[in-house]
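Asks: Below are the sequence and a predicted model for it; my questions follow.
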Amino acid sequence: MSIQKGTDPEMAKDGLEVTASHSSSRDHGPAVREGTTDHLPSFEHEKRLALKMDLRLLPVLAVMYLFNALDKGNLGNAKTDHMDKDLGFKPGQYNTMLSIFFVPYVLFAPPISMLGKKFGPHRVLPILMLCFGSMTLLAASVKNWSGLMALRWFLGMSESAFFPLVIYYLTTFYRRGELARRLAIFYAASNIANAFSGLFAFGVFHIESKLEAWRYLFIIEGAATVLFAIFAYWYLPKTAYEAWFLTEEERQLAYTRIQIDSSAVVGEKFVLKDALQILKLPSSWGFLAIEVCLGVPLQSVSLFMPQIVQALGYSTIKTNLYTVAPNIGGACMLLILAFASDYTRLRFPFIALGFLLTFIGFILFATQDVYNDHVVGYYACFMMTWGTSAPSVLLSTWYNNNIADEGRRVTLTSIGVPLANLMGVVSSNIFRDKDLPKFMPALITTASFGAAGFVIVLCLGSFMIFDNARRNKAQGVNLAARDVSTEKLRDGPNSPDFRWFL
């Protein structure tokens, strides 16, 4: 198989020419038919292939993540229906329960992600979904704080590797320049879930029964999650080049695309010692520092948006209803920035913009009299969701774009994403009941993390620009990341041909 240079606008940008040797030299991919050039793949072939994967893969993954976000974040909605009083929580116990979730979430994410790489995300992801759906179902039967604490531990364990594995899974289907908008479509399900959870809670809390309304919330969401997990186990394809919904020629093209613009070795076996080499790179620690700065505002919005909106003086039912629009706005902003990022082949400027919006949103809410000026306060809630949505997706895309080794890619993602979620421990302990109704210390702390993230992103992006220029000067060429095939980048920045994907 050969892909003609210049037939695809993306490939023309990338400066890549693919020959049969890219596929035939590997044992993992489909056999490539050599011979005449009558059926050379073109831009239209790639476009049709990408669209077919979009339609068959993204909706299912998006629904899976929607349930993931619902099952993780429904405690905030349940609390507005007085779950804490019904279960006899003592002061501080609700925050402790939120915090305990993140301990197993961080501890188990790397090993489960590595198992996902070994046995395939197409199998591990539905199993994880079945587990966290079951935990949500069981939460409807708890009688006290300790029972819910135990369930939150196992919920954190079962959700730990879900997002990292989805990110890795999508990198095996899409080229680097296609990834951000696909991840954004997938991640928008989280914002929709946050919006839907408020709307759904609004409806559920109108149920009149001897059973507390918040228990119905867990029953309905948990049951739906379990049923969809069973469907996903049957449906998800193992890899792009083994997808049941592709023709043989499409599988060959899918394999070649990943070989030249995603992975150095497609389908490479996971070797722990080699995968851990990613932690020797200074850039990896820069990415992890940004994840920490992102985690606090991201988790603050995810866990406490109902309480932030409630500070405007709304009733319980209206509070849940009014969380819908900001989360929908966050999903829209995420898609806008992600599509713009893929179009420009730039990541860090849009990540920095997200951090800036986060900072402004929390500072605005903290400094204005939002109780008497609902318009300003509610607008600040929109800015919070705008700022926290986009950086999460684009940051994961940024460092995955710069790692051609599949094992190292899944390793850094399995550390970075849970690290951001670990900051939920900070968020859940800075939003204290004694600071009601406005949570001023929490707002200032969250804004500070947003400002720090903005600075670190600009510093790391500036270093990459400088290093690319240095490498070009040393080689006497003018190359960008899109000009170098990932097949040459097994050693990452140690390769002389390496260029940072900005």
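Replies: That came in fine, so what should we check first?

Asks: When you work out contacts or count neighbours from here on, use the C-alpha atoms and nothing else.
Replies: OK.

Asks: Spatially nearest residue to Val426, not counting backbone neighbours?
Replies: Val296 (6.6 Å; CA to CA, 6 or more residues apart in numbering).

Asks: helices or strands up against the helix or strand hosting that neighbour?
Replies: Assigned by DSSP states H and E, Val296 falls within helix 282-310. In terms of contacts (3 or more CA pairs under 8 Å, 6 or more residues apart in numbering; DSSP states H and E), helix 282-310 is packed against helix 43-80, helix 316-322, helix 374-401, helix 406-422, helix 424-430, helix 440-475.

Asks: Mind listing what's buried along stretch 470-477?
Replies: Under the neighbour-count criterion of 16 or more other CA atoms under 10 Å, stretch 470-477 has 471-472 buried.

Asks: Just the residues contacting it, thanks.
Replies: Taking CA atoms under 8 Å, 6 or more residues apart in numbering as the criterion, the residues outside stretch 470-477 that touch it are 478-479, 496, 499.

Asks: Now the buried members of those residues.
Replies: For the contacts of stretch 470-477, a neighbour count by 16+ other CA under 10 Å gives the buried set as 479, 499.

Asks: Among the contacts of stretch 470-477, list the two that are farthest apart in space.
Replies: Across the contacts of stretch 470-477, the longest distance by CA to CA is 13.1 Å; it joins Asn478 and Pro496.

Asks: how far away is the residue nearest to Val426 from Gly92?
Replies: Applying CA to CA, to the nearest Å, the value for Val296 to Gly92 is 19 Å.

Asks: between the two, who's got more neighbours?
Replies: Summary of the neighbour comparison: Val296 and Gly92, criterion other CA atoms under 10 Å, with Val296 having more neighbours (29 against 11).

Asks: Any idea how far the helix or strand harbouring Thr136 is from the middle of the chain?
Replies: Per DSSP H and E, Thr136 falls inside helix 121-139. Using CA atoms, centre = their mean, to the nearest Å, the distance from the centre of helix 121-139 to the centre of the chain it belongs to is 18 Å.

Asks: Can you name the residues in contact with the helix or strand that that helix is followed by?
Replies: From helix 121-139 onward toward the C-terminus, using DSSP H and E, the following helix or strand is helix 145-159. By CA under 8 Å, 6+ apart, the surrounding residues in contact with helix 145-159 are 68, 72, 87-89, 93, 97-98, 100-105, 108-109, 128-129, 131-132, 135-136, 138-139, 142.

Asks: Buried only: go through those residues for me.
Replies: Neighbour counting with 16+ other CA under 10 Å marks 68, 72, 97-98, 100-105, 108-109, 128-129, 131-132, 135-136, 138-139, 142 as buried within the contacts of helix 145-159.

Asks: try it against this one:
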Amino acid sequence: MEQINKPEQIWTEKVDAEESATMQNINEGQNEKEVKKYMRRLDRIILPAISILYFFEYLDRGNIANAKLLGLDKGHDTANEGVGPGRSTLSSIQWQTVIMIFYVGLVLCQVPGSIGYRIFPPSKWIAFGVCGWAVCSVLQVTAQGYVSLLVCRIFLGAFEGLFGTGIVYYLSLWYHRNEMGLRIFWFLGPTSIAGAFGGLIAYGVGHIKARVPNWKLLFIIEGIPCFLLGLFMLYWLPDRPTKNSRFKGRQAKIAIERYEMEFADSGTGIRKKHFVMALGDWKLYAQAAIYLPIASLISSISGFLPTIIEDLGYSTPTSANLMTVPPYAIAFFVMFTTSYTSDYYRERGLHLAVLAMVAAVMYALLAALPTSALRAKYACVCLVVPSVYALYPPSHAWVANNLGNESKRAIGLGAYTAMGNIGSIAGTFFYPRVEAPEYIKGHWVACAMAACVVLQVLVHKWWLTRENKRRESMEGPVEKGNIDVTEMADEAVGFRYIT
């Protein structure tokens, strides 16, 4: 009897196993659908919001260059005695200082800004930074001279530093490492749109007939909506997966599960151990050394592109502002493409090297081409702007990917951007007015900066690849699943660097 029942028992167990496997597959399919639905909603909530905010941040940061063409530098008295037509204009060095001082405030507040995201609810910290820089932007219309304009610009930079640095950290709370590149594009991509729209808005404002000077209208039109958006963020943005009011039920559980897959150390605050680890990590300084020339190139473009284009032969300020639109529009699509492919292939270094190489060649051509080759030079501008701006997302994603855990990431990203943005200060001196219209020295300096990026990126990629191979030989292949980075961050067993 026993022997007769055995085949039936075996058959029954086989059916049960098949049913169990089928149910597991169904559950996994349901889970996958639920996660995709959650991700779509998460993207709809976070990405448009931070895109719009960074659009206005970059608009308010860069509108000083458009305002210059609308008469700002001709309205400020260098003796700090007043504003009005007929008074002395800002000298070349004073104008460069006005551009530069913004980055001083930015650099000084980037580490505190990044820590603020870790200590305070991110939605409130974001609103504080946004409303602060919006007020400073509008207050530029009240500047009564060179010194007061400097004060407005340094506080504008300070509030933008409190906001912008920690956004990459904020995104890392919600997205995994292989999802960061494209999401950082939606954060940084609006820099190119802002450049394009900034030119269009300035072109339109330049045709307004009003009692108020056009450059003042520009600051008002671009500053007030930003303040209102900052207040709206208090309601709109979720704080962190473990404490949020935007997701309920199953989606709230998915948010926490995804967070715990990436981080084992939930909570807030900065651990002293990770503070020391971040500031003692030579790789962070290597990445900052890569970002420094990138930041110098971006600041030189945002501060001087309208003037450079005007000197190419577009004689009126309004036409020069309008001709800044195509380079920035092309930059948006290049940034999107490179961000997508760098995420898809989980690769950062080669993307950065190729882009920087294109930028170096274009800068060399700008320096070498004769002044009469206006169309060829403008074509180079239309290629150099996209190649430089597209360096932004992969470089930020690269450093965020490799810092290990949440606490170290908060410190590391602030230090990385602060050190790198020293290059932004240097970039404001690439194109002194006395070298117009050729700007040969400035183009060669920019070419050298781009070449420096290529060299540093390739060396850093080589080291990370070698380190991954060393860990692979010691630890064996990484098993799919959670890696405990609570204590050791990127030094944890099983952690592999993205190259």
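Replies: Perfect, thanks for sending it. The structure presented is a predicted model; accordingly, all values stated were derived computationally and were not measured.

Asks: How about the contacts made by the closest residue to Ile219 of structure 1 other than its chain neighbours?
Replies: Spatially, and ignoring its direct neighbours in sequence, Ile219 of structure 1 is nearest to Leu137 (5.1 Å; CA to CA, 6+ apart). The contact partners of Leu137 of structure 1, by CA under 8 Å, 6+ apart, come to 218-223.

Asks: buried subset of those?
Replies: By neighbour count, with 16+ other CA under 10 Å, the contacts of Leu137 of structure 1 hold 218-219, 221-222 as buried.

Asks: can you give me the helices for the stretch 151-300 of structure 1?
Replies: Counting by DSSP state H, counting those that start in this stretch, the stretch 151-300 of structure 1 has helices at residues 162-171, 176-204, 213-235, 248-261, 272-275, 282-310.

Asks: My guess is Cys447 of structure 2 contacts Ala364. True?
Replies: Yes: using CA atoms under 8 Å, Cys447 of structure 2 and Ala364 qualify as a contacting pair, with a distance of 6.0 Å.

Asks: ok, those two, which is more surrounded?
Replies: With other CA under 10 Å as the criterion, Cys447 of structure 2 and Ala364 differ in neighbour count, and Cys447 comes out ahead with 24 against 19.

Asks: any idea how far the residue nearest to that one when sequence neighbours are not counted lies from Thr337 of structure 2?
Replies: Of all residues not flanking Cys447 of structure 2 in the chain, Ala360 sits nearest, at 4.5 Å (CA to CA, 6+ apart). According to CA to CA, Ala360 of structure 2 stands 20 Å off from Thr337 of structure 2.

Asks: out of these two, which sits in the more crowded spot?
Replies: Legend: neighbour count by other CA under 10 Å for Ala360 of structure 2 and Thr337, higher for Ala360 (27 against 14).

Asks: who are the neighbours in contact with the more buried one?
Replies: Counting by CA under 8 Å, 6+ apart, Ala360 of structure 2 makes contact with 446-451.

Asks: try it again with 10 Å
Replies: Applying CA atoms under 10 Å, 6 or more residues apart in numbering to Ala360 of structure 2 gives the contacts 354, 366, 384, 387-388, 443-454.

Asks: Just the buried residues out of those residues, in ChimeraX syntax.
Replies: Buried residues within those, as defined by 16+ other CA under 10 Å, are selected in ChimeraX through the command that follows:
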select :366,384,387,388,443,444,445,446,447,448,449,450,451,452,453,454
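
Asks: returning to that earlier point: which residues are in contact with both of Cys447 and Ala364 of structure 2?
Replies: Val358.

Asks: tell me the secondary structure for Leu312 of structure 1?
Replies: When the structure is split into helix, strand and coil by DSSP: H, G, I helix; E, B strand; the rest coil, Leu312 of structure 1 lands in coil.

Asks: and the nearest residue to it once chain neighbours are set aside, what does it touch?
Replies: With sequence-adjacent residues excluded and distances taken as CA to CA, 6+ apart, Leu312 of structure 1 is closest to Tyr371, at 4.7 Å. For Tyr371 of structure 1, the residues meeting the contact criterion (CA under 10 Å, 6+ apart) are 309-314, 365, 377-378, 437-438.

Asks: Can you name the two of the residues you listed that sit furthest apart?
Replies: The farthest-apart pair in the contacts of Tyr371 of structure 1, when distances are taken by CA to CA, is Tyr314 and Phe365, at 15.7 Å.

Asks: my read is Thr37 of structure 1 is in a helix, agree?
Replies: No: counting by three-state DSSP, Thr37 of structure 1 is located in no helix; its state is coil.

Asks: Can you give me the distance of it to Gly354 of structure 1?
Replies: For Thr37 of structure 1, the distance to Gly354 of structure 1 equals 46 Å [CA to CA].

Asks: Let me see the contact set for the closest residue to Ala161 of structure 1 other than its chain neighbours.
Replies: Excluding its sequence neighbours, the residue lying closest to Ala161 of structure 1 (CA to CA, 6+ apart) is Ala109, at 4.5 Å. Residues counted as contacts of Ala109 of structure 1 (CA under 10 Å, 6+ apart) are 115, 156-165, 411, 413-419.

Asks: residues in contact with the alignment partner in structure 1 of Asp60 of structure 2?
Replies: Under the alignment defined by TM-score structural alignment, Asp60 of structure 2 corresponds to Asp71 in structure 1. Taking CA under 10 Å, 6+ apart as the contact definition, Asp71 of structure 1 lies against 65, 129, 132-137, 155, 159, 193, 197, 217-218, 221-222, 225.

Asks: Could you narrow these to those that are also in contact in structure 2?
Replies: Mapping those onto structure 2 (both residues aligned by TM-score structural alignment, their matches' CA atoms under 10 Å) leaves 65, 132-133, 135-137, 155, 159, 193, 197, 217-218, 221-222, 225 still in contact.

Asks: nearest to Ser341 of structure 1, of the residues you listed?
Replies: When the kept ones among the contacts of Asp71 of structure 1 are compared for distance to Ser341 of structure 1 (CA to CA), Tyr65 wins out at 22.2 Å.

Asks: neighbours around that closest one, how many?
Replies: 23.

Asks: same thing with Leu90 of structure 2?
Replies: The burial metric for Leu90 of structure 2, expressed as a neighbour count using other CA under 10 Å, is 20.
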